[in-house]
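Participant: Requesting a structural model of the entry that follows:
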Amino acid sequence: MPTSSPSPYLTRHTRPGRPARRLVCFPHAGGAASFYRPWAQYTDPSVELLAVQYPGRENRFREPLIPTMDPLVSAVTDELSALPPLPTVFFGHSMGAAVAYETLLRLEHAGASQVTRLCVSGRSPDGSAGPAVRTDDDVVETVRSLGGTHADVLGDPEMRELLLPVIRNDYHLIDGYRRRPDAPALRADVHALTGDRDPRVTPEEAAEWSALTSGSFALTVLEGDHFYLVPGVERVARIAMEPARTLPV
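Facilitator: Coordinates of the predicted model:
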C-alpha cells in the first residue's frame, strides 16, 4: 500500500529518508495513482515516487470529477508547488502526458526550475486525430481497442457502472483539450516514449514533441501497443530516471 499522501492530489509510493530526486507520474484516461505503484520496486532508493490522483477514483471516489483541463491542471500545479524543491521528472501516459505538459508550462511560467525533464508516453503533442468518444459503447470499444487496464473488467455490469463515469469524464476532458499553439517552449528536456504498435500515435508523431522544448529531446520506441508500459514496466520506470539522450529528429 502507498504511504500517506502530502495532499489528496498526490499519492506517495516511496518515502526515502533523504530524497535526492522526485518522479511525479500522471495517469491515463480512466487511470488512477495505483497504476504507478509497481514502479516503486524499480526506482532508486533515493527517488521519491509520487503519482497524481485525479478526483473521483480510489481514495477520492466520492469527490466530483473534473471534466476540463484547466481546473485540473491548476489544482495539480498548486499541490506540486507546495512541495519542497527537488530535481524532478514528470512522466505522463496518454491523457497524463497532456496533463503533465500543461502542469509544467504553468510551473515554468511561475519561475519554477525544479522539473528538469518531461517524459511523454503514448501521445503526440496534439493527440489523436480519431473521432471523439461519445456513447458508453464508444467508451468500451475504445478502451478495448487500446488494450486498456479496464478492458476486461468492463464486461462485468457492476464494474462497468462503477468505472464508466470516470472513463467517460476523462475522454470528455481530453477530447475538449487543445494545446495552445503560441505556448512558450519548455525549458525542461523532453523524452517521448511510445509503443511500436500503438494505434493512437506513431513514432513520427511522438517525435513532434521535439518542437516544444528548448532543451534536449529523446525518443524511445518500445515493443507493444498503447499500453506497452504495462509488460515493460521495469524498463520504462528505469528509462524515466535516466539522463536524457539527445537525438536528431
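Participant: For the rest of this, base every contact and every neighbour count on C-alpha atoms.
Facilitator: Noted.
Participant: Work out which residue lies at the spatial centre of this structure.
Facilitator: Relative to the mean C-alpha position of the chain, the nearest C-alpha, by C-alpha atoms, centre = their mean, is the one of Gly92, at 2.1 Å.
Participant: show me the contacts for the closest residue to Ser128 other than its chain neighbours.
Facilitator: Closest residue to Ser128 in three dimensions, ignoring its sequence neighbours and counting by C-alpha to C-alpha, 6 or more residues apart in numbering: Arg200, at 5.7 Å. In this structure, Arg200 makes contact with Gly122, Arg123, Gly127, Ser128, His226, judged by C-alpha atoms under 8 Å, 6 or more residues apart in numbering.
Participant: wait, isn't the first one in contact with Gly224?
Facilitator: No - the pair Gly122 / Gly224 is not scored as a contact, 10.8 Å apart, by C-alpha atoms under 8 Å.
Participant: Mind listing the shared neighbours of the two?
Facilitator: Going by C-alpha under 8 Å, 6+ apart, residues that sit against Gly122 and also against Gly224 are Gly195, Asp198.
Participant: So for those two, which residue has more residues nearby?
Facilitator: Neighbours of Gly122 and Gly224, each counted by other C-alpha atoms under 10 Å, are more numerous for Gly122; the result is 29 against 16.
Participant: check contacts around the more buried one.
Facilitator: With C-alpha under 8 Å, 6+ apart, Gly122 has these contacts: His93, Ser94, Ala97, Leu193, Thr194, Gly195, Asp198, Arg200, Val201, Ala206, His226, Phe227.
Participant: Proceed likewise with the subsequent sequence, for comparison:
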Amino acid sequence: MPRREPRRRGRPEWLYPLRRAAGRPRARLVVFPYAAAGATALRPVLTGLPDEVELLGVALPGRERRFGEPPASGLDGIVDAVAAELAADPSVPTSVFGHCMGAGMALVLAQTHPRLVRGAVVSGRNPPGAPRSTSLDMDDADIIAFLESAGNTAPELLADAFWRDKLLELFRGDAALGEQASQVIGARPLGQDLLVLGGGDDPYVDPSGLSGWAARTSGRCEVLVLPGDHFFVIDPPNIPVITRALGDLVLDAPASTGGDSGGSPRVGRP
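Facilitator: Prediction:
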C-alpha cells in the first residue's frame, strides 16, 4: 500500500502516491477512480510504466483513506482542489487517466486547467452525445444490478447490508459527479492528445462509437479496443498492451496549445 501522507494545515490531501518515481519524475500520471471505488483499484494497470513516471491517485471522499467522509457532491470543488495540488509542482509533465466516471472527471480537469494537463486517457466511457452507462434516476435495484453485471464488485459485499448501503451511497454520489462531468465535457472541445480505451464486449460502452472522441479534441486521438467487458481495463491479458499505450502518451504527449491539428483518430486492436 502507498505510504499515507500527512494532511497539510488540517485540510485533506486529494492526491496520494500510487507509486513514487525513481528519482526526479520525468512525467506524472494522475488517476481518477471509477464509481464507488478508489484509485488504488487501477494500480495493477499502471505499475508496469517506466520508473521515471510518478503515479498519483485522486482521493475522493467516502473511500480508502477518506472512508469516514461523506461522498462529494460538487465536481468543481474536486477539480479545483486537485489542480491546486498539481500547481504546487507544475514542472512535471502531467497526464490524467480515468475509467468510466473517473474518465469524465479526468477530462474536466484537462478542460478547465489545460496548462496543467498535457494528455488524457479515457477508458470505458462513451463520447458526449452517446448514451451514458448510469443515470441519476436509477433506484437501488438498478444500481445493484449494474454492480453485479459489471462484474467488478465482490458478491459478498453486495450481500452484506453495511457494505451494500455504503456502495449505494458512493454510487449515487459518483453518478451525480458523472452527470456534472458530462455537461462540462460536452460544452467545448479539449486541446490535449487523447488515448481512448474500450472493451470489445462492453455492454455499456459501444466500442464502434469510441472514434467519436476524436471530434472532442484538437489534439491527436488514438482508440484502442481490447477484449473484454466493462472492466476490460483490469483484465490481466490486457494490462501489457494498455501499459505500452499509456507509456507512449505519458512520456511523449506534447504540451496543449489549443490549436487545431485535425483530431483524426487512429483506431487499433491488439
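Participant: Show me what the residue nearest to Ser128 of structure 1 lines up with in structure 2.
Facilitator: Under the alignment defined by TM-score structural alignment, Arg200 of structure 1 corresponds to Tyr204 in structure 2.
Participant: got it, and Val76 of structure 1?
Facilitator: Across the two structures, Val76 of structure 1 finds its equivalent in Val82 of structure 2, going by TM-score structural alignment.
Participant: which one is its match nearest to, not counting chain neighbours?
Facilitator: Residue nearest to Val82 of structure 2 in three dimensions, not counting chain neighbours: Trp14, with 5.9 Å by C-alpha to C-alpha, 6+ apart.
Participant: Assign a three-state SS to the residue nearest to Ser128 of structure 1, would you?
Facilitator: coil (DSSP: H, G, I helix; E, B strand; the rest coil).
Participant: Would you mind measuring from it to Asp136 of structure 1?
Facilitator: Computed as C-alpha to C-alpha, to the nearest Å, the Arg200 of structure 1 to Asp136 of structure 1 distance reads 20 Å.
Participant: returning to that earlier point: could you verify my assumption that the residue nearest to the centre of structure 1 touches Ser121?
Facilitator: Yes - in this structure, Gly92 of structure 1 sits in contact with Ser121. The criterion is C-alpha under 8 Å, and the distance is 6.0 Å.
Participant: burial count for Ala237 of structure 1?
Facilitator: Using other C-alpha under 10 Å as the criterion, Ala237 of structure 1 is surrounded by 20 other residues.
Participant: and if you look at Ala159 of structure 2?
Facilitator: Burial of Ala159 of structure 2 is recorded as 10 neighbouring residues (other C-alpha under 10 Å).
Participant: what does it align to in structure 1?
Facilitator: So, by TM-score structural alignment, Ala159 of structure 2 is matched to Gly155.
Participant: Longest helix in structure 1, please.
Facilitator: Across structure 1, the longest stretch assigned as helix under DSSP state H is helix 157-175.
Participant: Now flag whichever of the contacts of Arg200 of structure 1 is closest to His150 of structure 1.
Facilitator: The nearest member of these to His150 of structure 1, counting by C-alpha to C-alpha, is His226 at 13.3 Å.
Participant: Quick check, that closest one in contact with Asp198.
Facilitator: Yes - checked against C-alpha under 8 Å, the pair His226 of structure 1 and Asp198 is within contact range at 4.5 Å.
Participant: okay, these two: which has more neighbours?
Facilitator: Remark: of His226 of structure 1 and Asp198, His226 carries more neighbours, 24 against 20, as counted by other C-alpha under 10 Å.
Participant: which ones are touching that one?
Facilitator: Contacts for His226 of structure 1 (C-alpha under 8 Å, 6+ apart) come out as Gly122, Leu146, Gly147, Gly148, Thr194, Gly195, Arg197, Asp198, Pro199, Arg200.
Participant: Mind checking which of those are buried?
Facilitator: Neighbour-count burial within those applies to Gly122, Gly147, Gly148, Thr194, Gly195, Arg197, Asp198, Arg200; the criterion is 16 or more other C-alpha atoms under 10 Å.
Participant: what number of residues lie near the residue nearest to the second one when sequence neighbours are not counted?
Facilitator: Read that as Gly147 of structure 1. Beyond its immediate neighbours in the sequence, the residue positioned closest to Gly147 of structure 1 (C-alpha to C-alpha, 6+ apart) is Phe227, lying 6.5 Å away. Other residues near Phe227 of structure 1 number 22, with proximity taken as other C-alpha under 10 Å.
Participant: Aligned against structure 2, show me the partner of Phe227 of structure 1.
Facilitator: Checking TM-score structural alignment: Phe227 of structure 1 goes with Phe231.
Participant: That match reaches Thr153, doesn't it?
Facilitator: No - counting by C-alpha under 8 Å, Phe231 of structure 2 stays clear of Thr153, with 10.6 Å between them.
Participant: just to revisit the earlier point, aligned to the residue nearest to the centre of structure 1, what sits in structure 2?
Facilitator: In structure 2, the residue paired with Gly92 of structure 1 is Gly98, using TM-score structural alignment.
Participant: how much space between its match and Leu226 of structure 2?
Facilitator: Going from Gly98 of structure 2 to Leu226 of structure 2 by C-alpha to C-alpha gives 16 Å.
Participant: Repeat that for Asp89 of structure 2.
Facilitator: 34 Å.
Participant: measure the closest residue to Leu86 of structure 2 other than its chain neighbours to Ala83 of structure 2 for me?
Facilitator: Beyond its immediate neighbours in the sequence, the residue positioned closest to Leu86 of structure 2 (C-alpha to C-alpha, 6+ apart) is Leu116, lying 7.2 Å away. Counting by C-alpha to C-alpha, the separation of Leu116 of structure 2 from Ala83 of structure 2 is 7 Å.
Participant: which of the two has more neighbours?
Facilitator: It is Leu116, of Leu116 of structure 2 and Ala83, that has more neighbours when counted by other C-alpha under 10 Å, with 24 against 20.
Participant: can you give me the strands in structure 1?
Facilitator: 3-7, 10-12, 21-26, 47-52, 88-93, 115-121, 189-195, 217-222 (DSSP state E).
Participant: Give the other helices and strands that the fourth one contacts.
Facilitator: Helices and strands touching strand 47-52 of structure 1, as assessed by 3 or more C-alpha pairs under 8 Å, 6 or more residues apart in numbering; DSSP states H and E, comprise strand 10-12, strand 21-26.
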